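Q: next one to model:
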Amino acid sequence: MDVFVCAGCGAELTAPVSRVALPVHTHFGAWEQLHPPLMEPATYAVEPLPFGAPWRPWNDVGEDLAARQGVYAPWYSVSFAARDRIVIAPGDSRDMVLIPEKCAGYCRGIDGRDGPNLACGGCGSAVATRMDDCGLWQAVWLEPDAVRRRPSGLPAVPTPDWDELDLESYVVPPVEPDGSWSFRWEAAVPVALAHLVAACEARPVALPDPLTDLLGDALARYLPAGPPELTARLAGPGMPAPRSGDDVLLVPRHPVTGQPWRPPHAAVVVPLDTGVWAHFAVPGETSPLPASGRVPEGVLRDDYPLPPRPWRSFLPHSTAFSSTLVRLPAIRRPALRAYRDRFAHRP
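A: Model (predicted):
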């Protein structure tokens, strides 16, 4: 495990943390809603691309410079934030204090619009940005040039193989107990759809029944129209081996490395958020067969409750799909140009 320390004075700024994959929903939250922490306790992740202030308009940047910043198709603005920023849960921060004049936000918290708003408690250097306003996952972003990573002295957490993961523990239900859709689902599903469109080169594709049955017509509006030319199937550890002729496989991302699961044969794979994938792929607990006859006197029933039903239709995050699409190098392929022109900015 590691700790991050101030590059100026060496003060420890975090609890011991282990690196995991950057969540796919990191930059996509539900507007006017307060969110839980992005990261699990004692973990950190790294954002390799610029994402956040300062921003510059696409027309002022130009296609070549935008591509170097990780944006491969026209977009409203291009980020020139630092690469390799480190994100932790707010509860894992240590010895940092807010910089009051840099704590602006929309209405319910801090959104980081003014740059780093946390200073090292030892030397006063600006080292990180706290973000917790509505529509943002609560997080502390460490500036890569302001901190250094050091061993904590605790043993490293080994990276599990696929067959060592407790996949059931990663399941994220699509519907919250109050009947609202999971914010994570609303962000993770359109991110996967953007990867699917790029992998299929904008050819019409049929999605697996579990996805279409649950999410309905909300997904169809993002996919190319027409009779399906390809078929997407769910695949991954613990599932029946995919057939070599399957067109596209929707597979989980490893929660630690972020790498997609790979089948034993060559195939086109599209990464899906592990929690969303596990909801479909991991069999849940099933009710035992009912006993015949009446329930004995004094015995309480133990029926399984019906799963919560959403009170509205599924609404993918307004920019998760298009923002992901323009950050995929494949969007520059000629086969995707017509699709890009029609859908890159579609909400």
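Q: please make it C-alpha for all contacts and neighbour counts, starting now.
A: OK.
Q: list the helices and strands the helix ranked longest in the chain packs on?
A: Taking DSSP state H as the criterion, the chain has its longest helix at helix 183-199. Helices and strands touching helix 183-199, by 3 or more Cα pairs under 8 Å, 6 or more residues apart in numbering; DSSP states H and E, are strand 268-272, helix 274-281, helix 320-325.
Q: so the residue nearest to Cys123 when sequence neighbours are not counted, which of the three states?
A: Among residues not flanking Cys123 along the chain, Cys9 sits closest, at 6.3 Å (Cα to Cα, 6 or more residues apart in numbering). Here Cys9 takes the coil state, with states given by DSSP: H, G, I helix; E, B strand; the rest coil.
Q: would you do the same for the sequence below? I want to compare the two.
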Amino acid sequence: MFACAGCGAVLTVPVSRVALPVHAGQLYGHDLLGPLMEPGTYAVNPEPFGPPWRTWDEVGAAEAQARGWYAPAHLLPGGPRGAVVIAPGDVRGTVFIPGCSAGYCCGLDGRDGPNLACERCGREVATRIDDCSYWQAVWLHPPAVHRLAGADGPPAVTSWEALPAQRPVLPPIHPDGWWNPIWAAAVAAALADLLAETDGTPVTVPDGPVADVFRRSIETLLPAGTPARTLAVAGPGLPDVTADLVLVPRHPQNGELWPAPGAVPLAYDVWRHLAFHRERRPVPGAGAMPDEARRDDPPPRQPPGPFRPDWGIFVATLARRPEVRRPWLRRLHDRVRSRPYREPF
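A: Below you'll find the model as predicted:
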């Protein structure tokens, strides 16, 4: 649990640490999104979070690189590192701070910093974000809270083999019929990491689910031709593969990356679908079936159009890679940043 650093009042229910979700910094659409974190979990942001906001020119290239930014960004956060994020429903003993209700149209966006105070002593302790386009979350302000150790110690990390039984399937198509925004964020981050490993050389993408979400982007952003690097999926439960680049899972609890040469990290839930999903396709049968008959009711959801990675996550991930200082990759970064909705985004 986490408590107020001023008076010691408990501010959360018991929570267990997990890896920071890849879509933590995502802005998506103009509707209300769900909670960023699963109930009973928390994650820590290693990067500076929140105000004061500073422009790239104010920070300067040298300081920005020292903070892990290797390409320009519109605004850089100057808040403390180590902000703890939890689901809004896991907060206890806080009240809203009058006058700290900045938002776009449907809620709070946290642009001005902490907007929640400790109910007992009034200390500013957290920032609630629930506006449209944002994943709903409460970010605990690091200087204002401290962690209370659990009586049983930290929970055991689930083995790779046991993960599938404990995590629900994350389908690529959202219930509203569109591509899942979490998929858009996860693939965008992996795409940026993949490009940073290629030196601008062609990459061949295997047929199947991987091609559905990666091929169009890779063929758009990288040149065609030979020789080309090969891409494959590797990880727990899969046979060994020989490829130049391999999509491997990141453990959802501790962020550990499955070790493999040429590893390109991918969020576990998305990796799991790409690694083990086998699409059911109609095959000729021995008898005849009426035209109006369907084997699936309702039928499987079909993609609404070509997959589009999240350009914001792509640019932010690329900007944190030292390789973006290479001329070809910097040009690509600047092109996507200046024209974000150009193909394939």
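Q: TM-score of the superposition?
A: After superposition, the two chains reach a TM-score (TM-score structural alignment, normalised by the length of structure 2) of 0.88; 332 aligned residues with a Cα RMSD of 2.7 Å.
Q: related to what we said a few turns ago, moving C-terminal from the longest helix of structure 1, which element do we reach first?
A: Later in the chain than helix 183-199 of structure 1, the nearest helix or strand by DSSP states H and E is strand 205-206.
Q: now the strands for the stretch 51-200 of structure 2?
A: Using DSSP state E, counting those that start in this stretch, the strands found in the stretch 51-200 of structure 2 span residues 53-55, 75-77, 83-86, 94-96, 116-118, 124-129, 137-140, 145-147.
Q: onto which residues of structure 1 does the last one map?
A: With TM-score structural alignment applied, strand 145-147 of structure 2 matches the range 147-149 in structure 1.
Q: do the second one as well
A: Equivalent residues of strand 75-77 of structure 2 are located at 77-79 in structure 1, counting by TM-score structural alignment.
Q: what does that stretch contact?
A: 50-58, 61, 66, 69, 71 (Cα atoms under 8 Å, 6 or more residues apart in numbering).
Q: rewinding a little: now the longest helix of structure 1 against helix 274-281, angle please.
A: Put simply, helix 183-199 of structure 1 runs at 90 degrees to helix 274-281, going by axes from the mean of the first three to the mean of the last three Cα atoms, to 10 degrees.
Q: so what touches helix 183-199 of structure 1?
A: With contact meaning Cα under 8 Å, 6+ apart, helix 183-199 of structure 1 is reached by 24-25, 28-30, 174, 203, 219, 222-224, 268-273, 276, 314-317, 320-322, 324-325, 328, 330-331, 336.
Q: now, of the residues you listed, which are buried?
A: Burial by neighbour count, 16 or more other Cα atoms under 10 Å: within those this picks out 24-25, 28-30, 174, 203, 219, 222-224, 268-273, 276, 314, 316-317, 320-322, 324-325, 328, 330-331, 336.
Q: how about stretch 50-65 of structure 2: buried residues?
A: Applying a neighbour-count criterion of 16+ other Cα under 10 Å, the buried positions in stretch 50-65 of structure 2 are Gly50, Pro51, Trp53, Trp56, Val59, Ala64, Gln65.
Q: please read the previous query as pertaining to stretch 222-229 of structure 2.
A: By 16+ other Cα under 10 Å, the buried positions in stretch 222-229 of structure 2 come out as Leu222.
Q: which residues are contacting that stretch?
A: Thr198, Gly200, Thr201, Pro202, Val203, Thr204, Ala243, Asp244, Leu245.
Q: need the contact list for the counterpart of the first one in structure 1.
A: What that stands for is Thr198 of structure 2. By TM-score structural alignment, Thr198 of structure 2 lines up with Cys200 in structure 1. Applying Cα under 8 Å, 6+ apart to Cys200 of structure 1 gives the contacts Leu230, Val248.
Q: which element is the residue of structure 2 positioned farthest from its centre on?
A: Largest separation from the mean C-alpha position in structure 2: Gly287, at 47.0 Å (Cα atoms, centre = their mean). In this assignment (DSSP H and E), Gly287 of structure 2 forms part of neither any helix nor any strand.
Q: show me what contacts Trp137 of structure 1?
A: Thr26, His27, Gly29, Leu34, His35, Pro36, Pro37, Leu38, Met131.
Q: returning to that earlier point: can you list the buried residues in the match of strand 145-147 of structure 2?
A: Under 16+ other Cα under 10 Å, the buried positions of stretch 147-149 of structure 1 are Val147, Arg148.
Q: what residues of stretch 38-53 of structure 2 count as buried?
A: Buried residues in stretch 38-53 of structure 2, counted by 16+ other Cα under 10 Å: Pro39, Gly40, Thr41, Tyr42, Ala43, Val44, Asn45, Phe49, Gly50, Pro51, Trp53.
Q: hmm, who's touching that stretch?
A: Outside of stretch 38-53 of structure 2, the residues within contact range by Cα under 8 Å, 6+ apart are 13-20, 75-87, 89-90, 110-113.
Q: please list only the buried members of the residues you listed.
A: For those, a neighbour count by 16+ other Cα under 10 Å gives the buried set as 13-20, 76, 79-87, 90, 110-113.
Q: so which of those are in helices?
A: Reading helices off those, I find no matches (DSSP H).
Q: circling back to that earlier point, select from the contacts of stretch 222-229 of structure 2 the one having the most neighbours.
A: In terms of neighbour count, Val203 stands highest of these at 24 neighbours, by other Cα atoms under 10 Å.
Q: mean distance, the match of strand 145-147 of structure 2 to its aligned residues in structure 2?
A: Taken over the aligned residues, the distance from stretch 147-149 of structure 1 to structure 2 averages 0.5 Å (mean Cα distance after the TM-score superposition for structure 1).
Q: redo the buried residues of stretch 50-65 of structure 2 as TSV? Include distance to Pro259 of structure 2.
A: Shown next, in TSV, are the buried residues of stretch 50-65 of structure 2 (distance: Cα to Cα, whole Å):
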residue	distance to Pro259 of structure 2
Gly50	33
Pro51	36
Trp53	37
Trp56	35
Val59	36
Ala64	30
Gln65	27
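Q: tell me the one of the residues you listed nearest Arg295 of structure 2?
A: Checking the buried residues of stretch 50-65 of structure 2 against Arg295 of structure 2 with Cα to Cα, the nearest one is Gly50 at 51.1 Å.
Q: quick one: what's aligned to that closest one in structure 1?
A: Here Gly50 of structure 2 is matched to Gly52 in structure 1, going by TM-score structural alignment.
Q: where's its match, which helix or strand?
A: Gly52 of structure 1 belongs to no helix or strand when assigned by DSSP H and E.
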